[in-house]
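Asker: generate a structure from the sequence data that follows.
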Amino acid sequence: MTAAGVVTIIAVAIAVLVLAGYLIGVVFALRRVSSRLDEVATGLAVVADKTAPIGPVVGQINRDLTTVAGRLHTVLTRQRAPKAPPPPKPRTPTTPRAATTPAHAQPELPAPWVVAPRARVEGMPNSPADR
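Answerer: Take a look at the predicted model:
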């Protein structure tokens, strides 16, 4: 056998050993993953058993909320619907304003609605009279 043949056999043997080492590592990693998945599956089964009584309660809550949502939708559509304009109010006869009253003047208020003029409060910034 020549030197090149020996080197080739040694290189192939090293490559096989390296690949075998990686595959053995993958096997151990998959075994760890499998055992963890078994633990997770067991935990999920326990959770499913403990939460089984919640199902009917959630169904009742869902039915109640569906009813509430329908009624709320009805109320909201009523509020958004265009309303008919109110009927016009009957006109009451008014006395014409005097020619001397400017158009921007405020109408006279009845006695209970008369407001006293604002007084300046000494020492207070932004007093009503300053506005």
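
Asker: CA atoms for contacts and neighbours, from now on please.
Answerer: Fine.

Asker: helix or strand: which one has Val58?
Answerer: When elements are defined using DSSP states H and E, Val58 is found to belong to helix 54-80.

Asker: now do the buried residues in that helix.
Answerer: Taking 16 or more other Cα atoms under 10 Å as the basis for neighbour counts, none of the residues of helix 54-80 comes out buried.

Asker: does anything pack onto it? Which helices or strands?
Answerer: Helices and strands touching helix 54-80, by 3 or more Cα pairs under 8 Å, 6 or more residues apart in numbering; DSSP states H and E: there are none.

Asker: now show me the structure for the sequence below, then we'll compare the two:
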Amino acid sequence: MLLQSDTSPPIFDTDLTRFQSAVIEASHQHPILVDFWADWCTPCHALSPHLERVVKELDGAIRLAKLEVDEGENMRVAGRYSLRGFPTVILFQNGEERGRFSGARSTHQIRDWLREHLTAPADSNGHPG
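Answerer: From the prediction side, this is the model:
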């Protein structure tokens, strides 16, 4: 459940200077997908509308941060996570990487991947939900 005071946009651009606060720290509030992309990358452009569609369908339950690797020093973030190709999408939850995939995927494939990789909340006995 989102707090009423949470006005952060579900889809936003990030960069090297904002990555720690906008992605890692914010992932303690809600899961964040990071789309590492480049303008010259055709599969990146094919993937983007599918990611955006899934995030909009989830209506604030998850965020999408877009990081253009060829802008400024953003490649340093890609290097930190040992990315070898683009697009690469990494899911962060509770400050940790929960999963990643590379290459274009359909909306359906992204939904299925999220179901597999999102940490389910624990029930009152501590068992995954």
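
Asker: what's the TM between chain one and chain two?
Answerer: Comparison of the two superposed chains (TM-score structural alignment, normalised by the length of structure 2) gives a TM-score of 0.16, and 33 aligned residues with a Cα RMSD of 4.3 Å.

Asker: other SSEs contacting the longest helix along structure 2?
Answerer: Once structure 2 is assigned using DSSP state H, the helix that runs over the most residues is helix 42-57. Here helix 42-57 of structure 2 is seen to pack against strand 63-68, helix 107-117 when contacts are counted using 3+ Cα pairs under 8 Å, 6+ apart.

Asker: what's the most buried one of these?
Answerer: Burial among the helices and strands packed on helix 42-57 of structure 2, expressed as mean neighbours by mean count of other Cα atoms under 10 Å, is greatest for strand 63-68, which shows a mean of 23.

Asker: what's the first helix or strand after that one?
Answerer: Going down the chain from strand 63-68 of structure 2, the next helix or strand is helix 75-80, by DSSP H and E.

Asker: which helix or strand lies directly C-terminal to that next one?
Answerer: strand 88-93.

Asker: the next helix or strand after that next one vs strand 88-93, what angle?
Answerer: The first helix or strand that comes after strand 88-93 of structure 2 along the chain, using DSSP H and E, is strand 96-102. Counting by axes from the mean of the first three to the mean of the last three Cα atoms, to 10 degrees, strand 96-102 of structure 2 points 160 degrees away from the direction of strand 88-93.

Asker: give the buried residues for strand 96-102 of structure 2.
Answerer: Glu97, Arg98, Gly99, Arg100, Ser102.

Asker: again with stretch 37-53 of structure 1
Answerer: The neighbour-count criterion (16+ other Cα under 10 Å) identifies no buried residues in stretch 37-53 of structure 1.

Asker: that'll do, ta.
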